[in-house]
Each structure stands twice: as C-alpha cells, then as structure tokens.
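>>> sharing a sequence plus its predicted fold:
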Amino acid sequence: MIAFESVPVGTALPSLNLTVDRAQLVRYAGASGDFNPIHFNQRIAEAVGLPNVIAHGMLTMALSARIVTGWIGDPSAVRDLSVRFTRPVIVPDDDHGAALEISAVVGAVDAQARTARVDITAKFEGQTVLGKARCVVQLS
C-alpha cells in the first residue's frame, strides 16, 4: 500500500489505455445480468437513436477505476467510487474495438482519515465519457 506522506495533491497516476470489444460486452452482460440489447445488437441500438452498440456504463466505470487499483496495488483500499455518465462508448463490430484513454490525478487528501481523492478522466475518441469521476482510497 502507498504511504500517505508520499501522495501530495497533484500527483499524477500512470495513464492507462484500454480497449473494449464486443466480446467483452457479452462477458460483462453475463456477469452483470444486464442484457439490454443496445449493448450487443446494432439494429436495436440504431433503432433507439444510438450510432451503434454502446458499452455498459458500469463497465466503463469499472475499467476506468483500474487506473486507481493498479496504482494503489490493493483494490480493497477503495473506499468510494462515483461517476456521472456523460457520453457513451461506441463499440464497433471489428477487430479493434473502442479505445479508452484513462488518466488520473490526486485532487485532495485528508490527513485525519489518511485518504486521497483521485480524480479520473476517461476519454473515448478525444471526448470525456465520465463526469466527476472520483475515487477515494485509503493510504497507509
């Protein structure tokens, strides 16, 4: 675990680049029980006004949180995770999938609780897909 004293406000976490493909959407649907067809059926997605199949919002949130859990080294150190969904991640039916660019910076620290709030930015095609994405972690 990371020591509280070594994490000042402004600390940038190592960036993370991830790919979401259709197979991952199917696996997530099975694990979560979210079988909404906008996540796997292009015809249905387009019928409701989407440009194509979109990733589950909670999947996007979970993938984005990996930047924090990878940095902290212990997923059980996460005390809170919150986001607002601002744009969908469009997942094409190809061999490449959708590229997510994740970055994060320590936005605040709490000396009494020995926690840090990490502000996460998740982008797809250069646009932010999560708003107010924040993760509070316990430090040693």
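Arrived safely. Note that this is a predicted model, so its numbers are computed, not measured. Residues are numbered from 1 along each chain as shown.

>>> use CA for all of it now, contacts and neighbours both
Fine.

>>> now the spatially most central residue of the chain: which helix or strand?
Central residue of the chain (CA atoms, centre = their mean): residue 64, 2.0 Å from the mean position. Taking DSSP states H and E as the definition, one finds residue 64 inside helix 57-72.

>>> just list the residues touching the residue nearest to residue 67 when sequence neighbours are not counted, thanks.
Spatial nearest neighbour of residue 67, excluding adjacent residues (CA to CA, 6 or more residues apart in numbering): residue 16 at 6.2 Å. Residue 16 is in contact with 67, 101, 102, 103, counting by CA atoms under 8 Å, 6 or more residues apart in numbering.

>>> structure B:
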Amino acid sequence: MSAGFAVGDALPSQDFPAERADLVRYAGASGDFNPIHWNERYATSFGLPNVIAHGMFTMATAIRVVTDWAGDPGAVVEYGVRFTRPVVVPDPGSAVITVGGSVTEVDDAGRAHVELTATVDGKTVLAKARAVVRPPTGR
C-alpha cells in the first residue's frame, strides 16, 4: 500500500478455496453447528443444492483482501455486506471465493472507503460489500 489512499486504488484480487473441513473448523470456532453447513443429506432436504458455507464465513473470507492490503486488521473500522447467494461447497473439492476491491472514496479523515466484489464461479455471492479503513498511524 502506498503512503496514502487514492480513489481508484485496486486491492489485489485473491482466490480463497473453501472445503468442507474449513466449514467444520468454522462451526467449532463460531458455535454454529447448523447441519446445512456440513451434512449434505440435511441440506438438500431443505431444497439447498448441497452443503453451504456459513454466511459469516463468507463475509470473513472476503474481508481478508482488505486486511491483507491494509496490513493491519485493526485498521478496518466499518464493514458490512448483503448476502446474495449461498456458497455451495462440494465434496470432494472446494468452492473458490474470488474477492477483489477498490477504493471508491477517501474521506476528510483520510479513511479509504473500499468496495469489494466476491464471486464464486463468476456469480456474485456478496453485494454492497463495503469497508472503511483508517490510515495507519504516521500517514
């Protein structure tokens, strides 16, 4: 990242594979053991195409692009998304969440307003994914 934020700055796009084991680990960390996130038979009985990733897992995965770019997870002062479609996680294999972003505004406090794109197989999984990032101390 440069010495200051500028509108149009691109955040490097990253691909994040999500496997069933990742969902089980996330369930343990979050306490969300809903079977739609690990049991294919249960998930499909509710009309889902397969096991789906936790929404918060997807959201947390997407913000990694911002925290990597900023160099400090504590620099993110706001973050929000809208969930547009579930991330289906096959077994065997993985779903690959592709995330990129750009700075859309720099406010009077020098904070970058970042808009993210998050897709799986070219389809948007998060909409209105926006973060506000404070400049590091010394900027």
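Yep, that arrived. Predicted, not measured: the structure shown is a model, and the values here were computed from it.

>>> after superposition, what is the TM-score?
Superposed pair, TM-score by TM-score structural alignment, normalised by the length of the second structure: 0.94. Supporting alignment: 136 aligned residues with a CA RMSD of 1.1 Å.

>>> before we move on, back to that, so the helix holding residue 64 of the first structure matches what in the second structure?
With TM-score structural alignment applied, helix 57-72 of the first structure matches the range 55-70 in the second structure.

>>> quick one: the helices in the first structure?
Secondary structure of the first structure (DSSP state H): helices at 22-32, 42-47, 57-72.

>>> now those as a markdown table including distance to residue 93 of the first structure?
Below are these laid out as a markdown table (distance: least, CA to CA, whole Å):
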| stretch | distance to residue 93 of the first structure |
| --- | --- |
| helix 22-32 | 7 |
| helix 42-47 | 9 |
| helix 57-72 | 18 |
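
>>> quick check: which of the ones you listed is buried the most?
Greatest average neighbour count among the helices of the first structure goes to helix 57-72 (a mean of 18), per mean count of other CA atoms under 10 Å.

>>> and that helix, what other elements does it pack with?
strand 78-85, strand 98-110, strand 115-124, strand 130-138 (3 or more CA pairs under 8 Å, 6 or more residues apart in numbering; DSSP states H and E).

>>> wait, which of these is closest to residue 24 of the first structure?
In terms of CA to CA, the element of these nearest to residue 24 of the first structure is strand 98-110, at 10.9 Å.

>>> how much does the closest one stray from the second structure?
Mean deviation of strand 98-110 of the first structure relative to the second structure after superposition (mean CA distance after the TM-score superposition for the first structure): 0.7 Å.

>>> check what contacts that strand and list those residues.
By CA under 8 Å, 6+ apart, strand 98-110 of the first structure touches 7-21, 64, 67-68, 89-92, 115-125.

>>> one more: stretch 118-130 of the second structure?
59, 62, 78-87, 95-100, 113-117.

>>> in PyMOL, how would I select the buried members of those residues?
Selection of buried members from the contacts of stretch 118-130 of the second structure for PyMOL, criterion 16 or more other CA atoms under 10 Å:
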select buried, resi 59+62+79+81+83+86+87+95+96+97+98+99+100+113+114+115+116+117
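
>>> that older thread, residue contacts, the residue nearest to the centre of the first structure?
102, 120, 122.
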